[in-house]
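Undergrad: Need coordinates for the below:
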Amino acid sequence: MAPARPLSVEDVLRVNGSRRFAAAMATASPFASLADALLAARRIWLDEVDVNGWLEAFAAHPAIGTTSPSVSKWSKEEQSAALSTTTDSTAQELEEWNARYREKFGFVFMICASGRTAPEVLAELKRRYANRPIVELEAAAQEELKITELRLAKLFSSEPTVSFTTIEGPTIQSDKAAGSSNRTRPPITTHVLDVARGSPASGIEVHLEMWKDVSAPPSFSNKYLNGWATLGSSVTNKDGRSGQVMDIVDNVAPGFYRISFNTGKYAPAGFFPYVSIIFEIKENQTAEHFHVPLLYSPFSFTTYRGS
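TA: Got it, this is the predicted structure:
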């Protein structure tokens, strides 16, 4: 875990374009962990930033599908799936609906586009266009919060050898490059945040599995689901962090992994009886660390790759 580090207003403005949000986050820092930063971000965004601050943050985003050179690196990464699946007709339709949306609501269409294809984004734009303005403003604010969480994860995922505010400056050296080969924690870790309550989620059962069927990888259409082998189990503590779910080894085996969370037992009235996250570790990533957290509420969840 990185040591507690202060955030400058400029740091936070890369994450969220609201100056009120940036100032409050900078004042609340340093944060000992990403989890602490995420909890503060949610509280500040929903409780302290007013509508003008929301609109200022929205204005910092390009329209979905924009390919201008001025678009930030993070925006390009977040829209990569949409851009790679955009056809000429889809691009034209997105442009038309973006303009129609802005004319109705007065701000850019906000969506956390990470992993979403152009047709999916367009369908969501059309669906939300029917919303009443007050409903859509709140929906847009929730999407901005998702983007903020993802970008905070990216901000915290770098371990700079210089000051925290120069992440995009001098070359960042990983522990491996610095000559450290012994891990102090397992290669795969997780934690759970209850975003509905704004607190860590304790008491959630966690299982880590690896796909062992070498004849075929897991896929959306794969009907043979008996290829998973359990590596370890744990229960999240009061900080929402799981115990050790696998051995501490220098190099994790490449392949497909699944982390499952017993959310039904944690929140019986919720929509999800359990949540499973499947991810792949490639041959050239075996020395890296994979932190795969769950941001959970009774009716939604999200994840990202942390550090």
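Undergrad: can we go C-alpha only for contacts and neighbour counts from here?
TA: OK.
Undergrad: which residue ranges form the helices in the chain?
TA: For the chain, the helices defined by DSSP state H cover 9-13, 19-28, 34-43, 51-59, 73-78, 80-84, 88-105, 118-129, 133-157, 263-266.
Undergrad: What is the fifth one packed up against?
TA: In terms of contacts (3 or more C-alpha pairs under 8 Å, 6 or more residues apart in numbering; DSSP states H and E), helix 73-78 is not packed against any helix or strand.
Undergrad: Can you list the buried residues in it?
TA: Under the neighbour-count criterion of 16 or more other C-alpha atoms under 10 Å, helix 73-78 has Ser75, Lys76, Glu78 buried.
Undergrad: The structure of the following sequence is requested for comparison with the preceding one:
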Amino acid sequence: MTYDGLGLAGFDALPETAAVESLLACCTSPAWARSLVAGRPYPSVEALCEAADAVLAELDEEEIDRALDGHPRIGARPDTAASAREQAGVAGAADTVRVALAEGNLAYEEKFGHIYLVCATGKSGDELLELLTARLGNDPETERRVMRTELAKINRIRLGRLLGDPA
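TA: Sure thing, here's the model as predicted:
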């Protein structure tokens, strides 16, 4: 079931199971979703987004890995409408960029042990490749922090769509 455009009041009124399900479409960490549902009602969309950021910051690495499981590789065939929207800039990328992204993804995963996650919304294939190349120079601890920041950005965009708030 899709919940896009639900509104904050609609989200707060959902039965617990449906509310968790709606949040799992934003971020596939069950602990994140359950924690946000437990915090209802929220006085504003911003309050929900701030809670989402705070919960994400406290998740252990295993739970972060669950969140990463909900994202395809940059440049791979998107498996959800949200991923397709977010990676729309890659669709028109030159074949050389797509090949370089695929190769970069593999190098990234080998180095860091998880997928290259970036808030791709509004970025071209060239921009995403440039970011990937730069991030390959990070040490694992720095990169894990960067990845968590990118995940928080993606979660905010998806929460905005869920609640019908484009901001």
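Undergrad: returning to what we had before: can you lay out the helices of the first structure as JSON lines showing distance to Asp194 of the first structure?
TA: Listed next are these as JSON lines, based on distance: least, C-alpha to C-alpha, whole Å:
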{"stretch": "helix 9-13", "distance to Asp194 of the first structure": "23"}
{"stretch": "helix 19-28", "distance to Asp194 of the first structure": "20"}
{"stretch": "helix 34-43", "distance to Asp194 of the first structure": "9"}
{"stretch": "helix 51-59", "distance to Asp194 of the first structure": "23"}
{"stretch": "helix 73-78", "distance to Asp194 of the first structure": "24"}
{"stretch": "helix 80-84", "distance to Asp194 of the first structure": "28"}
{"stretch": "helix 88-105", "distance to Asp194 of the first structure": "31"}
{"stretch": "helix 118-129", "distance to Asp194 of the first structure": "25"}
{"stretch": "helix 133-157", "distance to Asp194 of the first structure": "13"}
{"stretch": "helix 263-266", "distance to Asp194 of the first structure": "10"}
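Undergrad: check contacts around Ala51 of the second structure.
TA: Leu36 (C-alpha atoms under 8 Å, 6 or more residues apart in numbering).
Undergrad: Which residue in the first structure aligns with it?
TA: Per TM-score structural alignment, the equivalent position to Ala51 of the second structure in the first structure is Ala40.
Undergrad: I'd like the distance between that match and His61 of the first structure.
TA: 22 Å (C-alpha to C-alpha, to the nearest Å).
Undergrad: got it, and Thr189 of the first structure?
TA: 32 Å.
Undergrad: same deal with Leu83 of the first structure?
TA: Between Leu83 of the first structure and His61 of the first structure the computed distance is 15 Å (C-alpha to C-alpha).
Undergrad: Equivalent analysis for Ser157 of the first structure, please.
TA: Distance of Ser157 of the first structure to His61 of the first structure, given as C-alpha to C-alpha: 22 Å.
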